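Colleague: this one's structure only:
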């Protein structure tokens, strides 16, 4: 069975949920979405901070923490942003780091987005 996790973000306009739990697992995907549903217009660093803050919110709402993430996939539109995202990543995640892939893409669903991240956490209560 799956349960939608309410993390306070507006209802997406596309058919998906911000965060879903199933058993001990949390599945979540985020980008730099503001509380009103707009995309943060800013640097990749600012967008990465907001994106990882959403990961914190999702884990907390599901009863866990950032330490519970086991896998992440980071999608970036510019290879030059990898170093800055790695820097910010270290502020939100600590060793042992989640398994991770970083993929450079031609674009994301909203043109102003420079980053989108999907992740899986295992939250044992």
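Modeller: Good, I have the coordinates. Since the model is a prediction, treat every value here as computed from it, not as a measurement. Numbering: from 1, shown residues only.
Colleague: For the rest of this, base every contact and every neighbour count on C-alpha atoms.
Modeller: Noted.
Colleague: Can you tell me the element residue 84 falls in?
Modeller: Per DSSP states H and E: residue 84 is located in helix 82-92.
Colleague: Quick one: residues in contact with stretch 14-32.
Modeller: 1-7, 9, 11-12, 39-40, 47-48, 50-52, 54-55, 58-59, 62, 113, 115-124 (C-alpha atoms under 8 Å, 6 or more residues apart in numbering).
Colleague: want to compare, so here's the second one:
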């Protein structure tokens, strides 16, 4: 099976040796998106809500570049540096997804790249 990298300037460029996403058949595997502004590459200012919105906007842009939408996402992984902010992150996720919701895991981590407080990755199935 061939692997096709997915890339868009509407989401931050990769900051390491990885693709924004990779399509294998009808499945798209997203790299983690942190709340970087796609134009400046800087971490967005603001609270966890602002950071989560920016990261989901980045994820949405990559989904579109891959030929889909967030409605095609079947699984998301959420990474937070403080599970005490889970309710805020959950509320933001509800702005981007409708039922039936994707499967999800939420994991507290000690740190994220560039000092971010939130990261999201996903798997999307097209077709």
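Modeller: Yep, it's here. On a predicted model such as this, the values are computed, not experimentally measured, just so you know.
Colleague: Buried ones among the contacts of stretch 14-32 of structure 1?
Modeller: 5-7, 39-40, 47-48, 50-52, 54-55, 58-59, 62, 113, 115-123 (16 or more other C-alpha atoms under 10 Å).
Colleague: okay, now the equivalent of residue 23 of structure 1 over in structure 2: neighbour count?
Modeller: By TM-score structural alignment, residue 23 of structure 1 lines up with residue 25 in structure 2. Counted by other C-alpha atoms under 10 Å, the residues lying close to residue 25 of structure 2 total 13.
Colleague: residue ranges for the helices of structure 1, please.
Modeller: 44-61, 82-92 (DSSP state H).
Colleague: circling back to that earlier point, how far does the helix holding residue 84 of structure 1 sit from its chain's centre?
Modeller: Distance, stretch centre to chain centre, for helix 82-92 of structure 1: 13 Å (C-alpha atoms, centre = their mean, to the nearest Å).
Colleague: got it, and stretch 99-108 of structure 1?
Modeller: Taking C-alpha atoms, centre = their mean, the mean C-alpha location of stretch 99-108 of structure 1 is offset from the chain mean by 12 Å.
Colleague: Structure 2: matching residues for that one?
Modeller: Taken onto structure 2 by TM-score structural alignment, stretch 99-108 of structure 1 occupies residues 103-112 there.
Colleague: can you give me the end-to-end distance of that stretch?
Modeller: Using C-alpha to C-alpha, to the nearest Å, the end-to-end distance of stretch 103-112 of structure 2 comes out at 22 Å.
Colleague: who are the neighbours in contact with the closest residue to residue 65 of structure 2 other than its chain neighbours?
Modeller: The spatially closest residue to residue 65 of structure 2, leaving aside those adjacent along the chain, is residue 8, at 6.1 Å (C-alpha to C-alpha, 6 or more residues apart in numbering). By C-alpha under 8 Å, 6+ apart, the contact set of residue 8 of structure 2 is 20, 61, 62, 65.
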